[in-house]
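Colleague: Structure, please.
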Amino acid sequence: MPALVLLGAQWGDEGKGKATDLLGGSVDYVVRYQGGNNAGHTVVVGDQKYALHLLPSGILSPGCTPVIGNGVVVDPSVLLSELSGLNERGVDTSKLLISGNAHIITPYNVTVDKVTERFLGKRKIGTTGRGIGPTYADKINRVGIRVQDLYDESILTQKVEAALDIKNQVLTKLYNRRAIAVDQVVSELLTYADKLAPYVADTVLVLNKALEDDKVVLFEGGQGTLLDIDHGTYPFVTSSNPTAGGACTGSGVGPTKISRVIGILKAYTTRVGAGPFPTELFDEDGAALRRIGGERGVTTGRDRRCGWFDAVIARYATRVNGLTDFFLTKLDVLTGWEQIPVCVAYEIDGKRVEELPYSQTDFHHAKPVYENLPGWSEDISQAKTFADLPKNAQAYVKALEEMSGAPISAIGVGPGRDETIEINSFL
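Modeller: Predicted coordinates:
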């Protein structure tokens, strides 16, 4: 049976939670492999809506084992709060596994994130202020705190001391903030040890054994392709690799075991935070997309920037991820437009460009080249097959498929789990 990667093909918020939940009943393990509680998934099951920030969407599927991989950064207080909230709603969270090698978001990581972003002023990146970037920086600088460190107070203390030696200098002398006490941080982190202990495991071993036993493993990215630290619109990106390659490093499963890579693609385009966005709309159409699509960040609470579909970035996502197919979401939001513009290329310094420019300068100056496709007015939320869609909606989907470079296997026509048209089976 396959190992599948499911990831965002735009700037995030494409509907990965719904897609993962849809597959949850058919897979044995769902693995978050990067990011932290700066991501957010909304999953609607029946009349119940669940907002997940750190937990894999598979936690809502009975019989599925949700896994937080080594590539994720974990804020213990957020994780425990999220688990408590689900337990209160009757969701069984006992099968959750957390990699002992995942890094901990400490209180000082959150402090550094917030004061640094404020200090940047107009040059700010638009981070969530949740300590994700500083935690990944500590990981790369080899002064990070891992989940397993919670179970050795001596090692934990030494690592916190090493991290705060420099950070306190920066906080006090550069940002005019108070120094953070080592013993205070250690004491707080130790309070989480017993509560997390039942979940901590060697997830690399667990996942590889599962694949050897022909179990189905689904890898779930936290953000989108264009927010990847290496392949996104740097520096307006996240601090990890939500692209397909990150699934391997963030879980300890080798690339030869991945059989399918599914990109989640919204029928239009959104992004949260600062950075270039060629198709962004500042008019009534943009406001309508935001209102009808409910475009507000699950984790940040910020209004999402909205624009028309961008085929250039869709093609780019297909290439850098090796996408085998797409799940197109929120097609229903476009109902009611007489004409729907689609960005098929960019104009940069008077030249037509059909692929994403590698130069940051060029991308900042990119102007969308639009092709108008006929819209539809019929309600599509009850459609169960592709043939049930209006002809113009069918043509829109086919055009996006041709422009994006990979087949569309499923279409979301509403927020609910059952409001999906499946064209080709994922499993």
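
Colleague: contacts and neighbour counts: CA atoms only from here.
Modeller: Will do.

Colleague: for residue 222, what are its contacts?
Modeller: Residues in contact with residue 222 (Cα atoms under 8 Å, 6 or more residues apart in numbering) are 7, 8, 12, 32, 33, 34, 35, 36, 39, 40, 242.

Colleague: Wait, the first one touches residue 263, no?
Modeller: It refers to residue 7. Yes: under the criterion of Cα atoms under 8 Å, residue 7 makes contact with residue 263 at 5.2 Å.

Colleague: Mind checking which of the contacts of residue 222 land in strands?
Modeller: 7, 8, 32 (DSSP state E).

Colleague: and this one, so I can compare the two:
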Amino acid sequence: MPATVIVGAQWGDEGKGKIVDLLAQESDLVCRYQGGPNAGHTIVVDGETYKIRAIPSGIVAGVASAIGAGCVVDPAVLIEELDDLEARGHRTDGLVFVSGNAHLIMPWHVALDGARERRLGNLQIGTTRRGIGPAYADKATRIGIRVQDLLDPKILREKVELAAGEKNVWLERVYGIEPFDAEDVVAQTLAHAERLAPYVEDTSLLVDRALRDGRDVLFEGAQGTLLDLDHGTYPFVTSSSPIAAGAAVSFGIGPQRIDEVVGVSKAYVTRVGEGPFPSEITGPAQDRVRELGGEFGTVTGRERRCGWLDLVALRFAVRVNGITSLALTKVDVLSDFDEIPVCVRYRLPDGEETEDFPAHQSDFHHCEPVFETLPGWLEELAGPALPPAAADYVAFVAGSLDVPVTLVGTGASRDAVLALQP
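Modeller: All right, here's what the predicted structure looks like:
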């Protein structure tokens, strides 16, 4: 179908990059619709590992890639990524496009992000301290600096001086941090402007023309559904909208133009940072899953918290995204377990059990998982078919959600994916 959204169905880190890379090979344009360089996608191609942070994952497959207005861009990180891709033989000119309406992450955003987390102490959100939240906050208060401002030195200078004046008050008086010199920031940003200017594009028009021409457009988000600013486990969320509807907003197209929504979920669950996590594994099994799955942050290297698959949360993701099919990744990681618990319901504080995600945060924070245990398969996932117990596990997930599982991840490499008939 012409327009497909790839959305994380958990707390991020589901393996979206691999699925995007796979589907990008049959697409004409890949579009990143939210987030910033705190969220990395890891792709393994011919034994070579790519850790993509800013540019859509499709670039590794040589497909035109666009960064939408709903993203925030750290110019230094983007330039570093462009340089690295070109050094490894990947063309970027004429293939990478950045919305002029996307907002820039400025040096004070990074400083404020770290300072706020330190000040919060035990109440910290668990951000990656890359300046993402403060950049989105400035966007909402209408003092943000946009990518298109790089193209007009006069406007850029005026905006930097305005923003620096306000941010320096906070940095000095609240957090005791050295202020930024506006002239230094302007000079540094103008240096970035020269490198990035050729990539600035009207990405809304770009996508509209592609869809009108009947071309295949793939939209990818960062993070995952449960980190959505409006629908996630607030306040332990990101600062944008990873859900599928965010693709239409970011690229300025009507929601009716989205044809398919592919949800990506691990065969278990991971979460980075703070916040409630009902199906979190207790005891040594957590370390076992973490090591087998390589569950460490692409960008930060932080250990990810690991849990058994949570069908209550996954059912919620199916609902709020309109997921039409599911890609179940890292099924191979569970090959080391003779029994595999799956969370099928929550037990609420009043003793009631529910298959629906709680609407009230207090219920979610204090609920207990109700598990059903499935048999493991204790064998490698090799060949064109899954072992019977693994196939039963996949069928159990699909049947519980009433959504077909069409892709199954059986290893780290690009080709370690089985396509299933819906």
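
Colleague: TM value for the aligned chains?
Modeller: The TM-score (TM-score structural alignment, normalised by the length of structure 2) is 0.98; 420 aligned residues with a Cα RMSD of 1.1 Å.

Colleague: circling back to that earlier point, export the contacts of residue 222 of structure 1 as a markdown table, with columns for distance to residue 158 of structure 1 and neighbour count.
Modeller: Shown next, in a markdown table, are the contacts of residue 222 of structure 1 (distance: Cα to Cα, whole Å; neighbours: other Cα atoms under 10 Å):
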| residue | distance to residue 158 of structure 1 | neighbour count |
| --- | --- | --- |
| 7 | 37 | 34 |
| 8 | 38 | 29 |
| 12 | 37 | 28 |
| 32 | 29 | 28 |
| 33 | 27 | 31 |
| 34 | 26 | 30 |
| 35 | 26 | 26 |
| 36 | 24 | 31 |
| 39 | 30 | 23 |
| 40 | 33 | 25 |
| 242 | 31 | 34 |
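
Colleague: ok, back up a step: quickly name whichever of the ones in strands among the contacts of residue 222 of structure 1 is closest to residue 293 of structure 1.
Modeller: Using Cα to Cα, residue 8 comes nearest to residue 293 of structure 1 of those, at 17.1 Å.

Colleague: got the contact list for residue 257 of structure 2?
Modeller: So residue 257 of structure 2 contacts residue 3 (Cα under 8 Å, 6+ apart).

Colleague: Skip the chain neighbours and tell me the closest residue to the alignment partner in structure 1 of residue 401 of structure 2.
Modeller: Under the alignment (TM-score structural alignment), residue 401 of structure 2 pairs with residue 404 of structure 1. In space, and not counting its chain neighbours, residue 404 of structure 1 is closest to residue 315: 4.6 Å by Cα to Cα, 6 or more residues apart in numbering.

Colleague: before we move on, what SS does that neighbour have?
Modeller: helix (DSSP: H, G, I helix; E, B strand; the rest coil).

Colleague: Count the residues that sit near residue 414 of structure 2.
Modeller: Residue 414 of structure 2 has 17 neighbours, counted by other Cα atoms under 10 Å.

Colleague: Check for me that it belongs to a helix.
Modeller: No: the assignment for residue 414 of structure 2 is coil, going by three-state DSSP, so no helix is present there.

Colleague: Now check structure 1 for the residue matching it.
Modeller: In structure 1, residue 414 of structure 2 lands on residue 417 (TM-score structural alignment).

Colleague: just residue 6 of structure 2 next, same as before
Modeller: Under TM-score structural alignment, residue 6 of structure 2 pairs with residue 6 in structure 1.

Colleague: Its match: how many residues sit nearby?
Modeller: Residue 6 of structure 1: 29 neighbours (other Cα under 10 Å).

Colleague: circling back: a markdown table for the ones in strands among the contacts of residue 222 of structure 1, including distance to residue 228 of structure 1?
Modeller: A markdown table is the format used below for these (distance: Cα to Cα, whole Å):
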| residue | distance to residue 228 of structure 1 |
| --- | --- |
| 7 | 11 |
| 8 | 10 |
| 32 | 15 |
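
Colleague: What residues sit buried inside stretch 317-331 of structure 1?
Modeller: 317-318, 321-331 (16 or more other Cα atoms under 10 Å).

Colleague: which bit of structure 2 covers it?
Modeller: Under TM-score structural alignment, the match for stretch 317-331 of structure 1 is residues 317-331.

Colleague: Show me the strands in the stretch 251-400 of structure 2, by range?
Modeller: 260-266, 269-271, 305-307, 325-329, 339-347, 353-354, 368-375 (DSSP state E, counting those that start in this stretch).

Colleague: so can I have JSON lines of those strands showing distance to residue 186 of structure 2?
Modeller: What follows is the strands of the stretch 251-400 of structure 2, written out as JSON lines (distance: least, Cα to Cα, whole Å):
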{"stretch": "strand 260-266", "distance to residue 186 of structure 2": "40"}
{"stretch": "strand 269-271", "distance to residue 186 of structure 2": "37"}
{"stretch": "strand 305-307", "distance to residue 186 of structure 2": "40"}
{"stretch": "strand 325-329", "distance to residue 186 of structure 2": "44"}
{"stretch": "strand 339-347", "distance to residue 186 of structure 2": "52"}
{"stretch": "strand 353-354", "distance to residue 186 of structure 2": "55"}
{"stretch": "strand 368-375", "distance to residue 186 of structure 2": "52"}
